[in-house]
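S.K.: Here is a sequence with its predicted model. Questions after.
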Amino acid sequence: MSKTSDTATGIAPITSTERFGELDILRGFALLAVFVVHFVGASFYDLPLEESLSESWNADVLQRGAVFLSDWWFENKGNTLFATLFGMGFWVMMERLEARGSDFQRIYLRRLTALFLIGLVHLFLLFPMDVLHEYALLGFALFFMRKLSAPAMLVLGLVLAFVGQPLGDFLAGELVTGERAESRWQEVFAGGSYAEWVAWWPGWHLYLEIERGGLLGWALYILGRFLLGAWIIRMGFVARARELLPLMRRICLVALPLGLVLELVSLLQWMELLPKTDWSDTALHEIGGPILALGYATGLILLYHSNWRGWVAQLAPVGRTALSAYVGHGVAWTFLFFPMGLGMQGRLTPAASMLVALGLFAAFTLAAKFWLARYRYGPLEYLWRWATYGSRPKFRLQPAAA
């Protein structure tokens, strides 16, 4: 299909002038959280670590402090914001394409298919913690749930957002029996070649996510946030953001401190520094995480509509190129920690990993600003739009008239 026919029928991509600036800011902040959690986590608990080294870092105030701050401020807040933003983007796209008389179903399903393929490449060749393919699969579920009434969407979204993860994990635990030894994972990680890892990883991933049921809790967790994001746009809350600033201020003043306190207590219970029951730390985290993410979101929107707008607007360029930045951070993560790259696992401390994450995020932020001064979209965003709309969109910006 030619670009001319797309434009004539109203199936042109959404332009930068149609964007909600608030969503770009939130997406940029979510990226920051993901960078920190992934890099600090890789140094401490996501990858194999010698027990003596783990104990040493646990006893070090600086190293334990880096892990503590990452868990308290960012763990599950970045992915909560990202998943909510995905649902918001879905509803924005649906409303705009249907208003133009375009075939939303064909365009959006093609968009999800393209994202799924990008995610598979990222997962099996570049970054073993990819979520893009899972977002795409759950995007199909969101698509088929779009006819839910607004109240049903809100209620189901809230239920899944708060109890979806523990419910899914419980069901997976009841349905799945037996385990494979993790020794092979440790062998491949410790000294395997890239080719060996690529050949072995798909089977292990399918075991963890499908056979062991690991995807079930995560899927319900994410789908709930998708639904809440779609509901937020459906109710016009972002389009009326300036009008709703007083309400957002009240929400922020409650959600931000409450979320911080709940997450702090949960973390201290998990560290066995406060008394707990078998489930209290998990329950507090499942409640406190989304509340703190809401506090972050409303706080950033308030700053965006204040005299601080210039500061928070620095997050917008990397938010507009979030797909490229996310894949880029995954490549950097694998190269830094895996033996086929620098093999820094066990040598890079959690505190150093946090500095690397912050530095890498700053570099992507500057690169995005430089890139968008010359191009309309990030490199992967451009390819994704091309696949979505079936025609090649304009890439370069027109030079300003003299």
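M.R.: That came through, no problem.
S.K.: C-alpha from now on. contacts and neighbour counts both.
M.R.: Fine.
S.K.: who's in contact with the one helix or strand Leu355 maps to?
M.R.: Per DSSP states H and E, Leu355 falls inside helix 350-372. Applying C-alpha atoms under 8 Å, 6 or more residues apart in numbering, the external contacts of helix 350-372 come out as 31-32, 35-36, 39-41, 43-44, 62-67, 314-315, 317-318, 321, 325, 329, 378.
S.K.: Put this next to the previous one:
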Amino acid sequence: MTRTGTPLTASGLTASEAPGLVASGSDTGGRVVALDALRGIAVAGIALMNVYIYALPPAAYFNPVAAGNESVPDWLVWGLSFVLVEDKFRSLFAMLFGAGVAILIERAQGAGEGHPVRDHIARMLVLFAIGAAHAILLANNDVLRLYAMAGLFLPLFLWLSARDLLLAGAVLMVLHVLGGTLMAFLWLTADPGTPSAVLPAQAFGSDPVALDYAQVMGTEDFGERMARRLSGFFAALGTQVPGIPSTLGTMLIGAGLWRNGLLQGRWDRGRSFALAARLASIALPVLCMLMMLDAWADFAGAMVGPVSLFWSLPFDLMLAVAYAATVIAVFSGRESALRTRLAAAGRLSLTNYLLTSLVFALIFYSWGIGLYGSLSRSAAFALAFVPIALMMLWSPLWLARFRQGPFEWLWRGIARGRFGPILR
């Protein structure tokens, strides 16, 4: 609670102040601390895959033979990452984004405060600008722009019930898979040398020309990177547009899970664990089969791309929901030092997401230590724990003095046209 008795959201802000990545509830002091902890796990888990964007050629994010796999530990890291990590934590982050937007709009409407939809649009526009700067300066795979674009459509669905939100999210995911399957058919049946054959080979395969170009990009200096990313900004943005339906669907799943009480910690533990077990029992075998499908196709880009971008996505989402149900069940109503530290990292999720990129840039880019292209997959994976450790250390220290993270404060202030106090 604040000094005036106003309920706080899970970010530590009043409901009218909180930006779109936050959620609220009634676990402790008006906050669902377990949900904060879940967000902390999500932002940490994203780092486990994002490290490859900085350390290895882009195709190696999806394809183990593109670069970085030279030993048994490398193959083990790739296999476990594909099944347990890749797109699971990004899906979890998008779910929590959708839940946070639903809470903000519903509370503002219930309190008769401001113009909820107009304010939401302003938040999405500012988030897009932050994501654009992030993409140009640091991260080729920035998701904030995609979240902002998909998030613009969220208010159109929030009149639905919890059940219908879940159904709408599932329908959008199915449409994404069907569209992706059509694209996969074109890629897999394309004649050699045609654009439909060359594109997946370069983006997801081990094409030597593409890998050589990736090495050049990975070792460019800061000025060269800025010029390239500025000139190619809209082309890169265009590659994100096809991901809007699946991202929006994942956000709707998050909003539905908030509405039905799972993310609020209102389910009993047995029910939450049962859901997690049921979803994992479906997702894990399919993900293992998709991994073997990649291997059966000798990791051809025309197969690796559809597997990672389309066919695995519904099962990634299932596993993300299973993770969410498990974490909420474990941490709800149970104080611990681990929960406190994870919750602090989650309350600064936007700042921690951006600072993770800065840490990786300092480790791998030429204007930092310059380790790009010099490490194996397993060594790069180990370095992902550097920003994770830092966010767990600094987040509680920051929140002991400040009300919110610096980028959370900046986002809210620009969107509202005024800046509130950041000191406690």
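M.R.: Looks like it came in fine. Please read all numbers here as calculations on a predicted model, not as lab measurements.
S.K.: Overlay them and tell me the TM-score.
M.R.: Remark: TM-score between the superposed chains equals 0.82 [TM-score structural alignment, normalised by the length of the first structure]; 380 aligned residues with a C-alpha RMSD of 3.5 Å.
S.K.: related to what we said a few turns ago, buried subset of the contacts of helix 350-372 of the first structure, written for PyMOL?
M.R.: Entered in PyMOL, the line below selects the buried ones among these, by 16 or more other C-alpha atoms under 10 Å:
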select buried, resi 31+32+35+36+39+40+41+43+44+63+64+66+67+314+315+317+318+321+325+329+378
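S.K.: So which of the contacts of helix 350-372 of the first structure are in strands?
M.R.: Of the contacts of helix 350-372 of the first structure, none are assigned to strands by DSSP state E.
S.K.: Give me the buried stretch members for the helix holding Leu355 of the first structure, please.
M.R.: For helix 350-372 of the first structure, using 16+ other C-alpha under 10 Å, the buried residues are 350-358, 360-361, 364-365, 367-369, 371-372.
S.K.: before we move on, what about stretch 217-234 of the second structure?
M.R.: Result for stretch 217-234 of the second structure [16+ other C-alpha under 10 Å]: buried residues Met217, Gly218, Thr219, Arg225, Met226, Arg229, Leu230.
S.K.: from these, which single one is nearest Lys88 of the second structure?
M.R.: Of all those, Lys88 of the second structure sits closest to Gly218, with 26.0 Å by C-alpha to C-alpha.
S.K.: wait, the closest one sits on Ser374?
M.R.: No - using C-alpha atoms under 8 Å, Gly218 of the second structure makes no contact with Ser374, being 10.8 Å away.
S.K.: can you give me the strands in the stretch 151-300 of the first structure?
M.R.: For the stretch 151-300 of the first structure, applying DSSP state E, counting those that start in this stretch gives no strands.
S.K.: Where do the helices of it begin and end?
M.R.: In the stretch 151-300 of the first structure, the helices defined using DSSP state H, counting those that start in this stretch lie at 183-191, 194-206, 214-234, 245-270, 280-304.
S.K.: Counting by contacts, list what the third one packs against.
M.R.: Read that as helix 214-234 of the first structure. helix 78-99, helix 132-144, helix 150-175 (3 or more C-alpha pairs under 8 Å, 6 or more residues apart in numbering; DSSP states H and E).
S.K.: now the angle between helix 280-304 and it, please.
M.R.: 30 degrees (axes from the mean of the first three to the mean of the last three C-alpha atoms, to 10 degrees).
S.K.: Just want the angle from helix 214-234 of the first structure to helix 150-175.
M.R.: 170 degrees.
S.K.: From the chain's centroid, how far away is helix 214-234 of the first structure?
M.R.: 12 Å (C-alpha atoms, centre = their mean, to the nearest Å).
S.K.: Please apply the same query to the last one.
M.R.: In terms of C-alpha atoms, centre = their mean, the centre of helix 280-304 of the first structure is found 15 Å from the chain centre.
S.K.: Identify the residues contacting it?
M.R.: 22, 25-26, 75-78, 80-81, 161-163, 241, 245, 248-249, 251-263, 265-267, 269-270, 309-310, 312-313.
S.K.: Could you do the third one as well?
M.R.: Judged by C-alpha under 8 Å, 6+ apart, the contacts made with helix 214-234 of the first structure from elsewhere in the structure are 80, 83-92, 134-135, 138, 141-142, 150, 153-154, 156-169, 172, 208-209, 238-239.
S.K.: Specify the angle between it and helix 78-99 in degrees.
M.R.: Using the same axes, to 10 degrees: helix 214-234 of the first structure against helix 78-99 is 50 degrees.
S.K.: Among the contacts of helix 214-234 of the first structure, the buried ones, what's the ChimeraX command?
M.R.: In ChimeraX, a selection of the buried entries from the contacts of helix 214-234 of the first structure looks like this (16+ other C-alpha under 10 Å):
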select :80,83,84,85,86,87,88,89,90,91,92,134,135,138,142,150,153,154,156,157,158,160,161,162,163,164,165,166,167,168,169,172,238
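S.K.: coming back round to it: quick one: which two of the buried residues of stretch 217-234 of the second structure are the most distant?
M.R.: Thr219 and Leu230 (17.4 Å).
S.K.: rewinding a little: what's the following helix or strand past the helix holding Leu355 of the first structure aligned against in the second structure?
M.R.: The C-terminal neighbour of helix 350-372 of the first structure among helices and strands, as given by DSSP H and E, is helix 379-389. Under TM-score structural alignment, helix 379-389 of the first structure corresponds to residues 406-416 of the second structure.
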